[in-house]
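Colleague: Kindly generate the corresponding structure for this input.
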Amino acid sequence: MKSHDQAEVHQPADAGSESEVEMQIRGLMTDPITNMPIVVLKDVASDMVLPIWVGIFEANAIALELEKTATPRPMTHDLLQNLARGLNAQVNKVVVSELRDDTFYAVIWMNHAGETVTLDARPSDAIALALRWDCPIYVNRQVLENSKQAAGGAQTINAEEMRRWLENLNDDDMGRYKM
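Modeller: Alright, predicted model coming up:
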């Protein structure tokens, strides 16, 4: 994986691969214990969910786009979208690509001048950008497996309980950010 200030050029790869699971945003909520925002991603083909804890500002950027709230001036993710468009680039997909030391990593896949460019990103930023581009969000299958295994450990039994609770939430439970 490239460092946060580098991009990598690839051959075209717009759709998700077999190693990726397409997800949608199920909702945005607050962790009842830590009061930290959680983006809840849900597999489009099953009930599997992946909670990703994010920062307050990133959650706000996601919420603004989920609610289609206009702001008087461009917010950071709007600026990134405008910048990409101004450079004739397009975001094709985002992928939550790795889970390492309880930290998720993501990659933004863009097309520019016929070449595919990948950018390392925080998942919250990648998701906020994906919403603005209306492009798919994927999670690497290995990330889903690793998050299940991490949740299955004795010291993180609360994570597995949280996962089961998230999978069983109804629309009213998700609050105002439900999709």
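Colleague: going forward, measure contacts and count neighbours with C-alpha atoms only.
Modeller: Fine.
Colleague: need the contact list for the most centrally placed residue in the chain.
Modeller: Centroid-nearest residue in the chain: I127, 3.8 Å away (criterion: Cα atoms, centre = their mean). If you count contacts by Cα atoms under 8 Å, 6 or more residues apart in numbering, I127 has them with I62, V94, I137.
Colleague: quick one: it from Q11, how far?
Modeller: Computed as Cα to Cα, to the nearest Å, the I127 to Q11 distance reads 23 Å.
Colleague: repeat for N82
Modeller: If you go by Cα to Cα, the gap between N82 and Q11 works out to 24 Å.
Colleague: So which of the two has more stuff around it?
Modeller: Taking other Cα atoms under 10 Å, N82 and Q11 do not tie; N82 has more neighbours (14 against 10).
Colleague: To compare with the earlier structure, here is another sequence to fold:
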Amino acid sequence: MEVIRGPILPRCAAPSLTSGSRIGGQLLRRVRMRRRACGGVSPGDGYDGVSRRFFGAPTQQHSTSFWPVFCSYGSSSDGDGAPPANFDASGEEFVDSSVMEAVELRCVSDGFVIRMRDGRNLRCVQNNPRVLRLRDSTPHHAIVLKMEDGSDLLLPIIVMETPSIMLLAALRNIRIPRPTIYNVVKEMTEMMGYTVRLVRITEMVHDAYYSRLYLAKIGNEEETISFDLKPSDAINIAFRCKVPIQVNKRIAYNNGLKVIQPKPTGSYVNSDQIQYTRLDK
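Modeller: Okay, the predicted model is just below:
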């Protein structure tokens, strides 16, 4: 598997680096100094920029940092660094999910409350009580996935307002006057001779979810490309392309929520039937 790595840099640091370079010790110090002058914080400066647990919000709203973007050709690694022999869309480590019409997630004294678009509130508890969660009563915009393996577990992913609204608009088939970035990605993919095949929520690193978008060459399904994306973007693209959204079973069962009242019936749309935080949590 070949990997293209290209660091995404803030505007104040971009002139110092070329797209394919890696940051050395002396250059990294210069970048950090320039970032401090611009009011930013770099990884390693004592602030990781990622909130604790999946429903928290960053403690510094306007901090910035650079993160490499990975593009994998051929078989995907699925987040573990070791590419499998063949890409399998029905991998045993993943469970199919559907997108619910959820608006926000809020922590309460005895669990969590998911507010639905129709005004209903779903009271939930952790599926795995041994997984420690920080308590934050502030409502957060959320994209909620429902596991389709019979467990009915819900996986809320904290996002910012824009991707949440864009997904709700797609769920309700609301026409937006101007093309969104998700429509542009879909059209560009088709123009390059590829088709979106699958989206997977692959892993959780430092309490932030990671996902991969899989593309297949039109006329040759064995030729695939996969990209690392924020789950909010990957899910929006997957829903518009009417492809499955899968979740790593370990993530679903360790971080999922169980609905205790009322039951989430008739409020979701199956993904295969149809900004700004740095990472989604």
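Colleague: Report the TM-score for the pair.
Modeller: Superposed pair, TM-score by TM-score structural alignment, normalised by the length of structure 1: 0.79. Supporting alignment: 161 aligned residues with a Cα RMSD of 2.4 Å.
Colleague: just to revisit the earlier point, by neighbour count, which of the contacts of I127 of structure 1 wins?
Modeller: Neighbour-wise, those (other Cα under 10 Å) top out at V94, 30 neighbours.
Colleague: Whichever residue in structure 1 pairs up with K242 of structure 2 - how many residues pack around it?
Modeller: Aligning on TM-score structural alignment places K242 of structure 2 opposite D134 in structure 1. Applying other Cα under 10 Å, we find 13 residues neighbouring D134 of structure 1.
Colleague: After the longest helix anywhere in structure 2, which helix or strand is next?
Modeller: Longest helix in structure 2, counting residues (DSSP state H): helix 25-37. Note on helix 25-37 of structure 2: by DSSP states H and E, the next helix or strand toward the C-terminus is strand 68-73.
Colleague: quick one: the helices in structure 1?
Modeller: 56-66, 76-86, 123-133, 141-152, 157-167.
Colleague: Buried deepest among those helices, which one?
Modeller: A comparison of the helices of structure 1 by mean neighbour count, using mean count of other Cα atoms under 10 Å, puts helix 123-133 on top with a mean of 23.
Colleague: That one: average distance to aligned residues in structure 2?
Modeller: Helix 123-133 of structure 1 differs from its equivalent in structure 2 by a mean of 0.4 Å after superposition (mean Cα distance after the TM-score superposition for structure 1).
Colleague: so how far is that helix off the chain centroid?
Modeller: 6 Å (Cα atoms, centre = their mean, to the nearest Å).
Colleague: Over to stretch 8-24 of structure 1?
Modeller: 14 Å.
Colleague: repeat for stretch 165-175 of structure 1
Modeller: On Cα atoms, centre = their mean, the centre of stretch 165-175 of structure 1 falls 18 Å from the chain's centre.
Colleague: Can you give me the buried ones in that stretch?
Modeller: L166, E167, M174 (16 or more other Cα atoms under 10 Å).
Colleague: coming back round to it: in TSV: the helices of structure 1, plus distance to D5 of structure 1.
Modeller: Putting the helices of structure 1 into TSV (distance: least, Cα to Cα, whole Å) gives the following:
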stretch	distance to D5 of structure 1
helix 56-66	19
helix 76-86	14
helix 123-133	14
helix 141-152	23
helix 157-167	32
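Colleague: Those: which one's closest to V117 of structure 1?
Modeller: helix 76-86 (11.6 Å; Cα to Cα).
Colleague: by how many degrees do the closest one and helix 123-133 diverge?
Modeller: Helix 76-86 of structure 1 runs at 60 degrees relative to helix 123-133, counting by axes from the mean of the first three to the mean of the last three Cα atoms, to 10 degrees.
Colleague: if we look at helix 76-86 of structure 1, which residues are touching it?
Modeller: Identification of contacts with helix 76-86 of structure 1 by Cα under 8 Å, 6+ apart yields A61, Q90, V91, D125, A128, L129, R132, W133.
Colleague: Out of those residues, flag the one nearest to N158 of structure 1.
Modeller: D125 (26.3 Å).
Colleague: After alignment, which residue of structure 2 pairs with that closest one?
Modeller: Looking across to structure 2 (by TM-score structural alignment), D125 of structure 1 lines up with D233.
Colleague: Go ahead and confirm its match touches I165.
Modeller: No: counting by Cα atoms under 8 Å, D233 of structure 2 does not reach I165; the two are 11.9 Å apart.
Colleague: List the contacts of the residue nearest to D171 of structure 1 when sequence neighbours are not counted.
Modeller: Distance criterion Cα to Cα, 6 or more residues apart in numbering; nearest residue to D171 of structure 1, sequence neighbours excluded, is K178 at 6.3 Å. Going by Cα under 8 Å, 6+ apart, K178 of structure 1 touches R26, G27, L28, D171.
Colleague: what does the first one align to in structure 2?
Modeller: When structure 2 is aligned by TM-score structural alignment, the residue opposite R26 of structure 1 is M100.
Colleague: out of everything not next to it in sequence, what's closest to its match?
Modeller: Y268 (4.1 Å).
Colleague: what do you get for V95 of structure 1?
Modeller: In space, V95 of structure 1 is closest to Y138, 4.6 Å off (Cα to Cα, 6+ apart).
Colleague: before we move on, what about N140 of structure 1?
Modeller: Sequence neighbours aside, E20 is the residue nearest to N140 of structure 1 in space, at 4.4 Å (criterion: Cα to Cα, 6+ apart).
Colleague: got the contact list for the one you found?
Modeller: By Cα under 8 Å, 6+ apart, the neighbours of E20 of structure 1 are V95, Y138, V139, N140, R141.
Colleague: what's the closest of the helices of structure 1 to H4 of structure 1?
Modeller: Comparing these by Cα to Cα, helix 123-133 comes nearest, at 12.3 Å.
Colleague: residue range for the longest strand seen in structure 2 in structure 1?
Modeller: Looking across structure 2 with DSSP state E, the single longest strand is strand 194-205. Under TM-score structural alignment, the counterpart of strand 194-205 of structure 2 in structure 1 spans residues 89-100.
Colleague: List the buried residues of that stretch.
Modeller: A89, Q90, V91, N92, K93, V94, V95, V96, S97, E98, L99.
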